[in-house]
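Asker: Here is the input, now give the coordinates:
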Amino acid sequence: MKLQHHIGGIENLGPVNLDTRVFAEPWEQRIFGIHTAMMAESAHLADALRAYPVKDLPTRFKSDWTWASLRTGAERMQPFEYFKFRYYEKWLGGIAQFFIDAGYIRADELTEKTAFYRAHPDAALPDRPNAPLATQINTYLQQGDSGYHEPAHAPRFAAGDTVRIADPAPVDHTRLPGYLRNKTGTVDVVYPGDFSYFVSTGVDGVGKPMAVYRVAFDATEIWGPDKTEPNTTIYADLYEAYVLAVN
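Answerer: So this is what the prediction gives:
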């Protein structure tokens, strides 16, 4: 899994796509909308810092779904499959597999529906969200789901400290960019408060709320002088679990 999270700088993966459009195809907007609706209905919002009335929503969706769910589905893909598909195709595959695994739809039902809409592209789509659900989605888009917590203890590092980035064991999902593993940088900013993530990443280290740092890296430390423009600094926001003291 290390390979597929923030893969900047890895050679021989083909040309860089410079397309600046958010959505290259109309169907991609619908995939983004499905993901957004799922996040707004996620069962974990009942216990979020900004609690939502998700238990009262008129919906059959009763699961947790967050950005972590989306990335976990993509990152556990077979690497050659991961690099073969477009960005929102990965989203579609992860969302579809989630609904199958969670029992909302059978694989054969999904295949049947897919075949139907391919044969009848102008057929009516399912109804739009009902009014309470539409209100919930709009509220979630405006208010979000904060991961901020009052700090439980002082941060381990301060601005100006030289630190080394960890290289934890591979897991289903991580928040550590692969190209920063084992690199050395300087703490630039210590963000106030502690921050949690949607899920625990297990042995990867992110679980309970913790400090988050903005760490600065000389680009030559990451990619070497032959592949770096002069005087280039790379900044990354990193959970404290990924930041180690330099021995």
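Asker: can we go C-alpha only for contacts and neighbour counts from here?
Answerer: Will do.
Asker: Who are the contact partners of L141?
Answerer: Counting by CA atoms under 8 Å, 6 or more residues apart in numbering, L141 touches A40.
Asker: what does N138 give?
Answerer: Applying CA under 8 Å, 6+ apart, no residues qualify as near N138.
Asker: So it: helix, strand or coil?
Answerer: For N138, the assignment made with DSSP: H, G, I helix; E, B strand; the rest coil gives helix.
Asker: how close does it sit to A37?
Answerer: 9 Å (CA to CA, to the nearest Å).
Asker: Of all the residues in stretch 149-164, which ones are buried?
Answerer: Using 16 or more other CA atoms under 10 Å as the test for burial, stretch 149-164 gives P155, F157, T162, V163, R164.
Asker: Second chain to compare with the first, below:
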Amino acid sequence: MKLQHHLGGIENLGPVSTETRVFVEPWEKRIFGIHTVMMAESAHLSDAIHAYPVKELPTSFKNDWTWASLRTGAEDMQPFEYFKYRYYEKWLGGISQFFIDQGYISAEELGEKTAFFRANPDAALPEKPNEAIGAQIGAYLQKGDSGAHALDGATRFKAGDTVRIADPDAVDHTRLPGYLRNKTGLVDLVYPGAFSYFVSTGPDGIGEPMPVYRIAFDAAHIWGSGKSEEHTTIYADLYEAYVLPAH
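Answerer: Got it, this is the predicted structure:
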């Protein structure tokens, strides 16, 4: 999570939205639906814990698409551009650019279709019902694409250990909140099993299944006593790749 995508502790960014609705505008549901269908048809599901018949699906979509794909697209936005757009507008931008980059549609074609529906907002959208894809989406929503693997060996740390958080080089996508880098915390819980992520983050360290820890941090140690309420603890679930011995 790069700066603009995880703002814990950053000051002077204006008022914080307290909106509690998941979807504020009707079109946001459609964007969420497109993303969900892409994940349900993603090629990587062939190797998921719950195996899916992805190769037999009657679809022209043949790429990997995961939450990491969506987040990487948002994190790659220029920060000032990032703050201009609503949450699902960022999703739409990332999805649209992905389809252009992968050759499913050209920028010119997308521009033409956008212009058409702006001029004809009541025009019927393409509709191609497909029972096989519908069943795949239903199975994906129930089973997902990740879960705990059997742990091969012992964990490096146990509950009660004092640990330090790593500061790896920046990569396209990371699961380490920036404000926790180089901070010291206490292992509060060791989750049973080992966990993988949707994609390898390369030098960042996420790849093969590994233990995940819930680590407790004193808020004052993270943001300073002047910016934290007393007796406040911050908890973070972190992959073992990000956790180092305290000394």
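Asker: follow-up on the earlier one: which of the buried residues of stretch 149-164 of structure 1 fall within helices?
Answerer: Among those, no member is found in helices (DSSP state H).
Asker: which one of the residues you listed is nearest P192 of structure 1?
Answerer: P155 (9.4 Å; CA to CA).
Asker: can you map out the strands along structure 1?
Answerer: 148-149, 162-165, 184-190, 194-195, 212-218, 233-239, 243-245 (DSSP state E).
Asker: Map G224 of structure 2 onto structure 1.
Answerer: The alignment partner of G224 of structure 2 in structure 1, by TM-score structural alignment, is G224.
Asker: And the helices in structure 2, which stretches?
Answerer: 26-40, 67-75, 79-82, 87-101, 107-119, 131-143, 219-223.
Asker: just checking, A152 of structure 1 touches D194?
Answerer: Yes - A152 of structure 1 is within contact range of D194, at 7.5 Å (criterion: CA atoms under 8 Å).
Asker: ok, how many other residues are close to A43 of structure 2?
Answerer: 20 (other CA atoms under 10 Å).
Asker: Over to P170 of structure 1?
Answerer: The number of residues packed near P170 of structure 1 is 12, by other CA under 10 Å.
Asker: For it, which residues are in contact?
Answerer: So P170 of structure 1 contacts M1, K2, D204 (CA under 8 Å, 6+ apart).
Asker: make it 10 Å
Answerer: M1, K2, L3, V203, D204 (CA atoms under 10 Å, 6 or more residues apart in numbering).
Asker: which ones are touching the residue nearest to the last one when sequence neighbours are not counted?
Answerer: Nearest-residue entry for D204 of structure 1: P168, 5.5 Å, with adjacent residues in sequence omitted and distances by CA to CA, 6 or more residues apart in numbering. Remark: with contacts taken as CA under 10 Å, 6+ apart, P168 of structure 1 is in contact with K2, T174, L176, R181, N182, V203, D204, G205, A241, Y242.
Asker: now the second one: how far from V206 of structure 1?
Answerer: Translated: T174 of structure 1. On the measure of CA to CA, T174 of structure 1 and V206 of structure 1 end up 8 Å apart.
Asker: Neighbour count: the two, which is higher?
Answerer: Each of T174 of structure 1 and V206 has its neighbours counted (other CA under 10 Å); T174 has more, 26 against 22.
Asker: follow-up on the earlier one: run a quick neighbour tally on the match of G224 of structure 2.
Answerer: Other residues lying near G224 of structure 1 total 11 when counted by other CA under 10 Å.
Asker: likewise K90 of structure 1?
Answerer: The burial count for K90 of structure 1: 21, using other CA under 10 Å.
Asker: Not counting residues beside it along the chain, what's closest to it?
Answerer: Per CA to CA, 6+ apart, closest to K90 of structure 1 is A74, 5.9 Å.
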